[in-house]
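Q: Any chance you could fold what I've pasted below:
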Amino acid sequence: MSKTKRTPAGEALTGLILDLFRANSLLLTAGDRLVTSLGLTSARWQILGAIADAERPEPVAWLARNLGANRQNVQRIVNDLERDGLVVFEVNPHHRRAQLVVLTEKGRQIYDAAGRLQVPWVNGLSDGLSVKEVEIAHRVLNALRDRLEGTGED
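A: Take a look at the predicted model:
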């Protein structure tokens, strides 16, 4: 039985994907450490960011879609954030059951505090990398994400 071989680009991408898995795990751990004093985890911080960065309040399903995350997982975390007073649910005039998620003042303060912690951390992490290198990596990741989204696979 003959074995199908990866193309050189396929081999290189496989290595990148494996490195991305490892980097993702390390980033989540570092993010957890960075914001634990604020009562956050990387997951909570990421969702607060999606809420803060949205042009207008969005329902959980939209937040999950924008994050490329599972709706049920995002709902669970949003419920925790609501319990802790960081977000509130508001009536959605376009859909009775899909309430809008809105940052509270406390949520905004915690999110801003996380951002202040992130600045020196990310500046140190980027030390020795050129802006051009980071931009190239960003383009490659965006192209990969776009292709994955185009297949309809999660």
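
Q: hey, let's count contacts and neighbours off CA atoms from now on
A: Will do.

Q: Now do the longest helix along the chain: which elements does it pack against?
A: Ranked by residue count, the top helix of the chain under DSSP state H comes out as helix 8-35. Counting contacts by 3 or more C-alpha pairs under 8 Å, 6 or more residues apart in numbering; DSSP states H and E, the secondary-structure elements packed against helix 8-35 are helix 42-53, helix 105-125.

Q: I'd like the structure of this one too, to check against the first:
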Amino acid sequence: MSESGELLSGMALGAFRLNGQFLHVAEDLARPSGMTAAWWQVLGAVLSEPLPVAGIARVMGMTRQGVQRIADLLVERGLAEYRPNPAHRRAKLLRPTRAGLAAIATIDPGHQAFADRLVRELGMEDARQCLAALQRLSAALDRLAEES
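A: Presented below is the predicted three-dimensional model:
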């Protein structure tokens, strides 16, 4: 295999491992609130502004069907609600309810504590460099996907 092929494989395997590690951490952080990592992920996507399911899927890199299933569960459990979308009659906007915001608020202290521990482990500058590298990699993959 060429060096570029080995690099791609290494990046993909590293990303898969990181995804699993982050999901494990997220499950541990979300559990006390009665939520799952997936519920937290979808609800977190609409904290700053309501979005349609397709918009959440785009932002989070998930399938629309997967987001729809989770959004419906969040609504069923009273953690989110669908609101009319002035830009699209059929694609309703998802937004958190007070109960959803309260559930997120119970996650925040554990999230902050873990963030502090991780940054202490890496150092602030290395943590910033990790984030920048992940953002560059994601942007490059987006550009290549657009070319296809």
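
Q: TM-score for this pair?
A: TM-score for the superposed chains, counting by TM-score structural alignment, normalised by the length of the second structure: 0.89, backed by 146 aligned residues with a C-alpha RMSD of 1.7 Å.

Q: on that earlier part again, between helix 105-125 and the longest helix of the first structure, find me the angle.
A: Helix 8-35 of the first structure runs at 120 degrees relative to helix 105-125, counting by axes from the mean of the first three to the mean of the last three C-alpha atoms, to 10 degrees.

Q: now helix 8-35 of the first structure: how far from the chain's centre is it?
A: The chain centroid and the centroid of helix 8-35 of the first structure are separated by 14 Å, computed with C-alpha atoms, centre = their mean, to the nearest Å.

Q: That one vs helix 42-53, what angle?
A: Using the same axes, to 10 degrees: helix 8-35 of the first structure against helix 42-53 is 90 degrees.

Q: Nearest residue to the middle of the second structure?
A: Nearest to the mean C-alpha position of the second structure, by C-alpha atoms, centre = their mean, lies residue 41 at 4.3 Å.

Q: which residue lines up with that residue in the first structure?
A: Mapped onto the first structure by TM-score structural alignment, residue 41 of the second structure lines up with residue 46.

Q: just residue 81 of the second structure next, same as before
A: Using TM-score structural alignment, the partner of residue 81 of the second structure in the first structure is residue 88.

Q: helix, strand or coil for its match?
A: Recorded secondary structure, residue 88 of the first structure: strand (DSSP: H, G, I helix; E, B strand; the rest coil).

Q: so it touches residue 82, yeah?
A: Yes. Using C-alpha atoms under 8 Å, residue 88 of the first structure makes contact with residue 82 at a distance of 5.5 Å.

Q: intersection of neighbour lists for those two?
A: The overlap between the contact sets of residue 88 of the first structure and residue 82 (C-alpha atoms under 8 Å, 6 or more residues apart in numbering) is empty.

Q: what's the closest of the helices and strands packed on helix 8-35 of the first structure to residue 30 of the first structure?
A: Proximity to residue 30 of the first structure (C-alpha to C-alpha) singles out helix 42-53 among these, at 8.3 Å.

Q: Run through who's touching the closest one.
A: With C-alpha under 8 Å, 6+ apart as the test, helix 42-53 of the first structure has contacts from 28-29, 31-32, 35, 57-58, 63, 66-67, 74, 77-78, 81, 101-103, 107-108, 111, 114.

Q: which element follows it toward the C-terminus?
A: Scanning forward in sequence from helix 42-53 of the first structure by DSSP states H and E, the next helix or strand is strand 58-59.

Q: Now check the second structure for the residue matching residue 99 of the first structure.
A: By TM-score structural alignment, residue 99 of the first structure lines up with residue 92 in the second structure.
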